[in-house]
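[1] I'd like to go over a predicted model; first the sequence, then the structure.
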Amino acid sequence: MDRAFQVDLRGMVDLLSHHLYGSPRVYLRELLQNAADAITARRAADPAAPALIRIEPPELTGDGTLRVHDTGIGLTEEQVHELLATIGRSSKRDVLGFGRHEFLGQFGIGLLSGFLVADEIRVLTRHGDGPTVRWTGHSDGRYSVEPAAGPEQRAEPGTTFILVPRRGAEQWVTTSTVTQLARHYGSLLPVTVRVGGEQTTVGAPPWQRRAGTAAERREELIRYAREQLGFTPFDVIDLAVPEAGLTGVAFVAPNPVNPAVRAGHRVYLKRMLLADNIDDLLPEWAFFAHCVVDATELRPTASREALYADSLLAATRDALGEQLRDWLVRLADEQPQRLYEFLQVHHLGVKALALHDDEMLRLVERWWPMETNTGPATLAEFRRRHGLIRYAATLDEYRQLAAVAAAQDLAVVNAGYTYDRELIERLPAVDRQILVERLEPTDLTTRFDAVDPATELALRPFVSAAQAALDRLGCEVVVRAYDPVSLPALYLVSRAALFADQLEAARERADELWGGVLDALAASGPPDRPQLVLNHRNPLVRRVTTLGDPELVRLAVEALYGQALLLGYHPIRPADAALLNNSFLGLLGRAVPDQENE
């Protein structure tokens, strides 16, 4: 007698194929899950029961159907009605008598996924010594249940799923495709899976195979990464989170990876592949590791293609991050050269962790060499040599000041690279004896020598003329004596002056309301002005100060201003560009005689 499903099956199939599952290929995973669950249920009562899933593609069945046979617990006719007519019901506990913790999937949804590639599904199932029951379902919502005919009777308990592929879906049930899918999803299942005569299961996960020495096991895992993930790992880290029933390994990438792109991890649940691209298994800073794990307690989403974001997943993520952190600490203690090699590749991940982990911060201070104006040095080495850590906060500041600071015997760390400034500023929080100081550009002027009073008096007319030339640019001209002698001029901007420039630029673009707010911010008093510090030890500067032609003085000072901007990697404003152009052309005009008017 024909009966009707208790759902709109056509709508369910559309929902599954277009919204729940990413591809029709998951149909075989769902059937494998159902078969593995049935075997689990039977072996709980009879541990000696066989554990075999046998798949026959159309090339073997000869009638165009795909058949999946299992040696599981099977179903009675009453169970067939309840499980196969009420799609999606969580009924394994109620009908089969076992908690859902024991099972991989959900029987109704797993069977329904077969309609992703088939218009008709037949199920032949036998429970215990009972008769074989035949269930036939159609994608239009009809199903029937009846005793199996003679040739369809099963000789032992278990279930056979028979899929009749729909037109256009035949490629999903070919021998090559089915073999590839069975190997992809179910290679680690604790049962034997065969497609035709070929076994696709390989036994226990590679990290659980304890045969041989530790070195041999490591080589086997490296070989696994090379074959399955496509790279030879820098190192292999064992992982275990008992509360999640998780075991596995993390493979450390041998090459730099983009920290903004989170690595996808291969996750198995009860040894059935969930997905190859789970991206929330590790903390964000651990982008250098690619994990392959199996878990029994983590929950999948409805599609079983991702992990359910709950407190257990969050605790697991933290535990795995802690194990990667411990691996780094062990490297520092036991294999410092290996740690140095690792940091050369993945320092960004370690520095990201050090932002909130004191042990990692100490590791970075001790082992990661930073750029300084006295040569590469770790922060610990730099501190031992110079007593404190003086740093330039940005790359531009370092470029502007490094050489000049070195000439004044000021050692400076370049903290302009990712995380470096934050790490340096955090060091006193873990050790109060560590002194850090940000180098203020105008601090250098306190290290420069003032010219003697007589010279200063003689330079006043020149300084007045130079100041007049640069007043319109908001720059103050001073004359000092400093090294290196080869540097004629230095452009210095304090943070207050830089803020004032940025505030003024924002004020010009703002509307009336925000303009008033910015005016209030700027009302605290006149800002510091940038300084053009002319080097009186430089022979060219001394010659410029003796020029008697006011126009030539103006052109020379403007040229020195432009050169100081360029050498200091300062941004060039439109007014600065115009000044550079005019000074160059003016000096060129003075240098090249006008022969036509001679």
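    Nice, thanks for sending it over.

[2] from here on, contacts and neighbour counts on C-alpha atoms
    Fine.

[3] Can you give me every residue that contacts residue 85?
    4, 5, 6, 108 (Cα atoms under 8 Å, 6 or more residues apart in numbering).

[4] swap the cut-off to 6 Å and go again
    residue 5 (Cα atoms under 6 Å, 6 or more residues apart in numbering).

[5] Check the gap between it and residue 141 for me.
    10 Å (Cα to Cα, to the nearest Å).

[6] okay, and the common contacts of the two?
    residue 5.

[7] now residue 196, nearest residue through space, not along the chain?
    residue 56 (5.5 Å; Cα to Cα, 6 or more residues apart in numbering).

[8] By residue count, what's the longest helix in this protein?
    The longest helix of the chain (DSSP state H) is helix 311-334.

[9] List the contacts of it.
    281, 282, 339.

[10] Go ahead and name everything in contact with the helix or strand that the last one is a member of.
    Assignment of secondary structure by DSSP states H and E places residue 339 within helix 336-354. Contacting residues not belonging to helix 336-354 are listed as 256, 285, 286, 331, 332, 360, 361 [Cα under 6 Å, 6+ apart].

[11] quick one: it to chain centroid distance?
    In terms of Cα atoms, centre = their mean, to the nearest Å, the centre of helix 336-354 is set 15 Å apart from its chain centre.

[12] List the buried residues for it?
    Buried residues in helix 336-354, counted by 16 or more other Cα atoms under 10 Å: 339-340, 342-343, 345-354.

[13] about what we covered before: can you turn the buried part of the contacts of helix 336-354 into a ChimeraX selection?
    In ChimeraX syntax, the buried subset of the contacts of helix 336-354 is picked out as below (16+ other Cα under 10 Å):
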select :285,286,331,332,360,361
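
[14] List just the nearest of the contacts of helix 336-354 to residue 44.
    residue 286 (39.5 Å; Cα to Cα).

[15] Please give me every residue in contact with that closest one.
    Contacts of residue 286 by Cα under 6 Å, 6+ apart are residue 349.

[16] got it, and residue 416?
    Applying Cα under 6 Å, 6+ apart, the residues near residue 416 are 393, 394, 395.

[17] Residue 402 versus the residue nearest in space to the middle of the chain, what's the distance?
    Central residue of the chain (Cα atoms, centre = their mean): residue 262, 2.9 Å from the mean position. Counting by Cα to Cα, the separation of residue 262 from residue 402 is 36 Å.

[18] ok, and here's another one to check against it:
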Amino acid sequence: MSEPDPTTSAHTFQVDLRGLVDLLSHHLYSSPRVYLRELLQNSVDAISARRALDPTAPAAITVHADDELTVTDTGVGLTEADVHTFLATIGRSSKRDADGRLDGTGLAAARGDFIGQFGIGLLACFVVADEITVVTRSAATPGAPVIEWRGGSDGRYTIRTLPAAAKPEPGTTVTLTPRADAAEWTRAGQVLELARNYGSLLRHEVTVVDAAGNRTRVNATPPWEQRHASPQARREALADHCRSTFDFTPLDSIELDLPLVGLRGVAYVLPDAAPTSRRAGHRVHLKGMLLSEQADELLPEWAFFVRCVVDTDGLRPTASREALYADETLAAVRDALGVRIRDWLTGLSASDPALLHRFLGVHHLAVKALARYDDELLRMLLPWLPFETTDGNVTLDEFARSHPVILVARTVEEFRQVAPIAGAAGLGVVNGGYTYDRDLVHRLPEIRPGSSVADLDPGTVTAHLDTVDPAAELAAAAFLTVAREVVGRFDCDVALRSFHPTSAPALLLDNREARHERTRARLADEADGLWADILGSLRAEAPRAQLVLNHLNPLVRRASSITHRDLVVTAVEALYGQAVLLTRRPLLASESALINRSFISLLDHAMLGHETAAPGKDA
């Protein structure tokens, strides 16, 4: 063993307590409000330690909110040696023994019985106060004196022994004198709200007393832990709890129970649709103490249609105790809770079809998201899911009975283009432009043998439109020639067909790939050098858009007989503009200009015709 270097001297770190408190308040804790959580937590842990010594010991926490704030517990208390060890040493915890044995002070009970694990809780009180007073009497040492510890945020502290009458029974009282800039956090109303928020599920009685002496119990046994007279009474109790916690009446309640991690609670089904991007806002309690109100990592992302309240013994908190530690246990819990919610969904089809219909009417998007990756759920619920179709919003099972061949529009625009015409022609088209819909419809043959699903091709719609008598098309040849010149500027062709409804004068058939190819070609023509070569190398043969004119429409028949070229151009531009508007896709600048120009030209022709028809009239 080497000799120590005589030139080396040993030193200990010097801790700037004010700097440490600033670090806690600005970087570890999200808000000064956590001070009360830390005080409640220390009290609960002290009671757990005393109950380990004496299971019949009293278990109560009382918070007095007045000019000063005091928190009194019936816990194990501290001896003078404990005070020096645990209150005056930063980072030292009385809860660090992992072997489950009591030490000489009676504080180190089984670590799993404690909420706190990091030994820095009392420091959080300096976030709202410059001075903390602790008056304590140990239950572990018979005849232990009453000890007062008084500490300041400047790092200094005093200890003195008080008369036994100062605290007749074992336990601890912590008193805070709030700073002026933090007084709002210790007012009676705020203290009551914080105590309810953090301690509503604590397993020992917690009471808040205001300056007038009014006492309010802030915690109670959660409804999922209680016995109820009937299943209906249990459902009503859970619904009441949801209303008081989240301020909504749930569509249903899903009870959660994972004994391996000591997790119990309930998932409340939202009565209204929720955006998939919205944070879930699950409330997670650790041994009764609120850990987080925004624990969105508790459930899979697809389960955004529920909000949970759970109490657990086995999940790990982060150092700030305001979130769950992401580890393998949390991942396993998330998967297990996801299975529980999925089982509830699949069970509804057999146990309560009416509730299933109400649920799907609100949350079909969530179910579609899950069904894409869950074959069992897909088989169970896909026939029940509503889709936008040419027959209206109907279930896929109902739609498949009417249409052996189901066509899927790739985008909302394409569906809107063809829906009126396809419906009149008897074609069954589903709008696959919404999230998940196209993928799900294509999986229908897996659970409904004999069904046929294909992507919609605009040519399919054209093929189902009736051709026009050759004599009629020949009579309209001059009109069609001009029409092709007009819409050709938009990479579009013209066809004359007969279709229903007759009120539709024109139909624009196009698809996204064709529009992308036309955009690429236009950019290539406008670009120079290397960029033009790159765009040119991407050239692909894409079908042109097609303006289909309806020969059954009286307006189109009259337009096809016009001989005045300028009026033909205006009529075709107007028909094309209306067809583009019906697709509801964004307009090109050239298309907006065409629509404006055609409207003005038609108005001008109408006024000119009126003046010609009445030449002798006075103005």
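    That came through fine. Given the structure is predicted, the values throughout are model-derived calculations rather than measurements.

[19] Counterpart of the residue nearest to the centre of structure 1 over in structure 2?
    By TM-score structural alignment, residue 262 of structure 1 lines up with residue 279 in structure 2.

[20] what does residue 92 of structure 1 give?
    In structure 2, residue 92 of structure 1 lands on residue 95 (TM-score structural alignment).

[21] Which stretch of structure 2 is the longest helix of structure 1 matched to in the alignment?
    The aligned range for helix 311-334 of structure 1 is 328-351, by TM-score structural alignment.

[22] Average offset of that stretch relative to structure 1?
    In this overlay with structure 1, the average offset of stretch 328-351 of structure 2 from its partner residues is 1.7 Å by mean Cα distance after the TM-score superposition for structure 1.

[23] Which residue is the nearest non-sequential neighbour of the match of residue 262 of structure 1?
    residue 296 (6.2 Å).

[24] Correct me if wrong: that neighbour contacts residue 283.
    No. Using Cα atoms under 6 Å, residue 296 of structure 2 is not in contact with residue 283, being 9.0 Å away.

[25] got the buried residues for the helix or strand hosting residue 574 of structure 2?
    Counting by DSSP H and E, the element that carries residue 574 of structure 2 is helix 565-583. For helix 565-583 of structure 2, the buried set under the neighbour-count rule, 16+ other Cα under 10 Å, comprises 567-583.

[26] what's the answer for stretch 70-86 of structure 2, then?
    Buried residues in stretch 70-86 of structure 2, defined by neighbour count with 16+ other Cα under 10 Å: 70-80, 82-83, 86.

[27] Onto which residues of structure 1 does it map?
    So stretch 70-86 of structure 2 sits over residues 67-83 in structure 1, by TM-score structural alignment.

[28] likewise stretch 38-46 of structure 2?
    Mapped onto structure 1 using TM-score structural alignment, stretch 38-46 of structure 2 spans residues 30-38.

[29] mean deviation of the matching stretch from structure 2?
    On superposition with structure 2, the mean distance recorded for stretch 30-38 of structure 1 (mean Cα distance after the TM-score superposition for structure 1) is 1.0 Å.

[30] Other residues contacting that stretch?
    With contacts defined as Cα under 6 Å, 6+ apart, stretch 30-38 of structure 1 is touched by 70, 72, 73, 103, 104, 105, 107, 110.

[31] Nearest to residue 247 of structure 1 among the residues you listed?
    Distances from residue 247 of structure 1 to the contacts of stretch 30-38 of structure 1, taken by Cα to Cα, are shortest for residue 104, at 17.1 Å.

[32] For the closest one, which non-adjacent residue is spatially closest?
    Here the residue nearest residue 104 of structure 1, using Cα to Cα, 6+ apart, is residue 33, at 5.8 Å.

[33] and the gap between that neighbour and residue 529 of structure 1?
    Counting by Cα to Cα - residue 33 of structure 1 and residue 529 of structure 1 are separated by 73 Å.

[34] Please identify which of the two sits among more neighbours.
    More neighbours surround residue 33 than the other of residue 33 of structure 1 and residue 529, with 24 against 19 (other Cα atoms under 10 Å).

[35] ok, residue 4 of structure 1 - contacts?
    Contacts for residue 4 of structure 1 (Cα under 6 Å, 6+ apart) come out as residue 142.

[36] Could you report the separation of it from residue 138 of structure 1?
    10 Å.

[37] which residue lines up with residue 490 of structure 1 in structure 2?
    So, by TM-score structural alignment, residue 490 of structure 1 is matched to residue 507.

[38] repeat for residue 502 of structure 1
    So, by TM-score structural alignment, residue 502 of structure 1 is matched to residue 519.

[39] Any buried residues in stretch 456-473 of structure 1, and which?
    For stretch 456-473 of structure 1, using 16+ other Cα under 10 Å, the buried residues are 459, 462, 463, 465, 466, 467, 469, 470.

[40] need these in a markdown table with secondary structure and distance to residue 447 of structure 1, can you?
    Output for the buried residues of stretch 456-473 of structure 1, formatted as a markdown table (DSSP: H, G, I helix; E, B strand; the rest coil; distance: Cα to Cα, whole Å):
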| residue | secondary structure | distance to residue 447 of structure 1 |
| --- | --- | --- |
| 459 | helix | 21 |
| 462 | helix | 23 |
| 463 | helix | 21 |
| 465 | helix | 26 |
| 466 | helix | 23 |
| 467 | helix | 22 |
| 469 | helix | 26 |
| 470 | helix | 24 |
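
[41] Tell me the one among those residues nearest to residue 11 of structure 1.
    residue 470 (76.3 Å).

[42] Leaving out the residues flanking it, which one is nearest to the corresponding residue of structure 2 for that closest one?
    The alignment partner of residue 470 of structure 1 in structure 2, by TM-score structural alignment, is residue 487. Once flanking residues are discounted, residue 487 of structure 2 sits nearest to residue 493: 6.7 Å by Cα to Cα, 6+ apart.

[43] Go ahead and report the secondary structure state at that neighbour.
    strand (DSSP: H, G, I helix; E, B strand; the rest coil).

[44] count of neighbours near it?
    21.

[45] do the one 5 residues further on as well
    Other residues near residue 498 of structure 2 number 19, with proximity taken as other Cα under 10 Å.

[46] go on, residue 582 of structure 1?
    15.

[47] Next: residue 460 of structure 2.
    Under the neighbour criterion other Cα under 10 Å, residue 460 of structure 2 is assigned a count of 13.

[48] Structure 1: which residue goes with that one?
    Going residue by residue (TM-score structural alignment), residue 460 of structure 2 aligns to residue 443.
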